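>>> next comes the sequence, and after it the predicted model I'd like to discuss.
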Amino acid sequence: MTTWFITGTSTGFGRLLTEQLLARGDRVAATLRRPEQLDDLRARYGDQLWVARLDVTDGAEVRAVVDRAFAELGTIDVVVNNAGYGVFASVEEASDEQIERVVDTNLLGSIRVVRAALPHLRAQGAGRIVQVSTAGGQTTYPNFSYYHASKWGIEGFAQTLAAEVAPFGITVTIVEPGATPTGFGAGLDRAPVMDAYDSTPAGDVRRAVADGALPLPNDPAKLTAAIIAHVDSGSTALRLPLGSDTWQDVRASLVARLDEHDAAKDVAYSVVATD
């Protein structure tokens, strides 16, 4: 039996992951801001499910909950950073409060959980950290600039983390889901629209979202099962792209960046000091 610690388990991937793991007999430490949202699972699974209130923007609460989970459950094999928040707005439209919440939740919140868990994982001499990112951790879409800022940031953090903790027997996986009908889009925060952006790519994407024209090609249950299978396999691959859109969009972004990078070789080498 594997023990998992998961943030953001009220809805979406966090809830699905919790359900699938419990159904197969694993033990789950599920954290969320409103614990009563898991009352149905607690009634069904009893002590197999450990539940705690957790707001990842509260550093003291993160440390206390993580410490308590390890103390009460003993070994925790997998720590999943899944809690997230998104704002759908152009760069100018978003408020300071929205920007701060995106960064505090998606970037700093994930970092807080990792830092709280690391002493315990090092003491165990083993463990895996699963960082839920997105295709938008390596590519970009209009109206998601601040979400991208948090996800590109957490991917850089997680990649550095993987190198640092490998000697302790700890592995890191960055999961990059594509567009999936989990309710995340409906839960996106929004800002007052500026007419100046109506005829720009930001306006085009806003209309497509409003019209339901953006495809959601991925199956949330299959995607969640793929995360579990990846952990079970023992794979040490750093990134796990999930979804046809993720694979295509990220590959196109990487190829374009590499082409641009290669084209800059001469100017890059032109600034090297010479004797």
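Looks like it arrived, so ask away.

>>> for the rest of this, base every contact and every neighbour count on C-alpha atoms.
OK.

>>> ok, so what distance separates V78 from R101?
Using CA to CA, to the nearest Å, V78 is found at 26 Å from R101.

>>> should've said A186
From A186 across to R101, the span is 18 Å (CA to CA).

>>> which one of the two is surrounded by more residues?
Taking other CA atoms under 10 Å, A186 and R101 do not tie; R101 has more neighbours (20 against 9).

>>> can you pull the contacts of the more buried one?
Contacts for R101 (CA atoms under 8 Å, 6 or more residues apart in numbering) come out as Y85.

>>> then D104?
T57.

>>> and the next helix or strand past the lengthiest strand in the chain?
Using DSSP state E, we find that the single longest strand of the chain is strand 170-177. Next in sequence after strand 170-177, counting helices and strands by DSSP states H and E, comes strand 189-190.

>>> setting aside sequence neighbours, what's the nearest residue to the residue positioned nearest the centre of the chain?
The geometric centre of the chain, computed from its C-alpha atoms, lies nearest to V132 (CA atoms, centre = their mean), at 2.5 Å. Leaving aside its chain neighbours, V132 sits nearest to V175 (4.8 Å; criterion: CA to CA, 6 or more residues apart in numbering).

>>> hold the first one in mind and look at this next one:
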Amino acid sequence: MAARTWLITGVNSGFGREITEQLLARGDRVVGTVRDTARVQDLTDKHPDAFHAEILDVTDTPAIHTVVDHAFATHGRIDVVVSNAGYGLFGAAEELTDAQIDHIIATNLTGSIQLIRSALPHLRAQGGGRIIQISSHGGQVALPGNSLYHATKWGIEGFAESVAQEVAGFGIGVTIVEPGGARTEFRYGSAQVAELMDVYDDTPAHAFRAMLDPAGGLAPGDPARMAARIIASVETEPAPLRIVLGTQALDATLRTLRTRIENFETQCDLAASTDYPPGE
């Protein structure tokens, strides 16, 4: 198998870091974006010819275009683009500030959209490639206390699914990755929490506090195994549109989708009642 070149956002921690380490260990090349290169200096030192760190804040759209253009120009071909940068924001909808809402949308949703848009002309020009969008099973399942995170993940999944259909004819595959809970900094380090209001104590909106507390039990997902499955997905043709990682994630997704279908199926008469009668 020939070595590939990957462009991955947010490689300082979590899935981005784990994917990068596994790729470098097997001989692939990685252009990894971070906001502080000191966080990945060890990778630069260990893999000076295979790892290239680029400073990027994905809320800065012009900077996204610059970094993507430079990566393709420098390396000649990028085989896989991984849109990974993002974070979680917890709290009831009215507990969140306007600034918190704007920032998570700019990071998780707009940043991912602009990264993919920036890469598409290059991928078309080189005759194909693969886009991997890191989402969450929270892109299918909604829980209380996580409304804005769900808004960004449901949004990016709709975008990616549409783009997959637009670019398949150019040899570009798109895969949405929906991991469940994993033992990464996403849950036990980088997650942001709103200024909580007492009125939501002992309600479902604050149930997330138990999930974020390692004393209550660690998440079941193994980041290394999940990263390996994400990497392996690139070998599958055609590109799988979605892959769900973790039994809890798959169980929750299936329950949610089955309930959603059951609810829709009760609406057949209602839906038909709003059409023009046949022949009119």
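Right, received. Where do you want to start? On a predicted model such as this, the values are computed, not experimentally measured, just so you know.

>>> give me the TM-score for this pair.
The TM-score (TM-score structural alignment, normalised by the length of the first structure) is 0.97; 275 aligned residues with a CA RMSD of 1.2 Å.

>>> in the second structure, which residues correspond to the longest strand of the first structure?
Strand 170-177 of the first structure corresponds to residues 172-179 of the second structure when matched by TM-score structural alignment.

>>> repeat for stretch 198-206 of the first structure
So stretch 198-206 of the first structure sits over residues 201-209 in the second structure, by TM-score structural alignment.

>>> list of residues touching the matching stretch?
With CA under 8 Å, 6+ apart as the contact definition, stretch 201-209 of the second structure has outside contacts at 90-92, 144-145, 200.

>>> and these as CSV, adding secondary structure and neighbour count?
What follows is the contacts of stretch 201-209 of the second structure, written out as CSV (DSSP: H, G, I helix; E, B strand; the rest coil; neighbours: other CA atoms under 10 Å):
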residue, secondary structure, neighbour count
F90, strand, 24
G91, coil, 25
A92, coil, 21
P144, coil, 16
G145, coil, 25
Y200, helix, 15
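
>>> widest-spaced pair of the residues you listed?
Spatially, the most separated pair among the contacts of stretch 201-209 of the second structure is F90 and Y200, at 12.6 Å (CA to CA).

>>> thinking G27 of the second structure is in contact with A3, fair?
Yes - G27 of the second structure is within contact range of A3, at 6.2 Å (criterion: CA atoms under 8 Å).

>>> one step back: what residues of the match of stretch 198-206 of the first structure count as buried?
Buried residues in stretch 201-209 of the second structure, counting neighbours by 16 or more other CA atoms under 10 Å, are found at 205-208.

>>> where do the strands sit along the first structure?
Going by DSSP E, the first structure shows strands at 3-6, 27-32, 49-53, 78-81, 87-88, 127-132, 170-177, 189-190, 239-242.

>>> now these as TSV including distance to R42 of the first structure?
Shown next, in TSV, are these (distance: least, CA to CA, whole Å):
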stretch	distance to R42 of the first structure
strand 3-6	15
strand 27-32	10
strand 49-53	6
strand 78-81	20
strand 87-88	31
strand 127-132	24
strand 170-177	27
strand 189-190	30
strand 239-242	29
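
>>> the alignment partner in the first structure of P48 of the second structure and G25 of the first structure: what is the separation?
Per TM-score structural alignment, the equivalent position to P48 of the second structure in the first structure is G46. Noted for G46 of the first structure: a distance of 12 Å to G25 of the first structure, by CA to CA.

>>> look at those two and report which has more neighbours.
With neighbours defined as other CA under 10 Å, G46 of the first structure and G25 compare such that G25 has more, 13 against 10.
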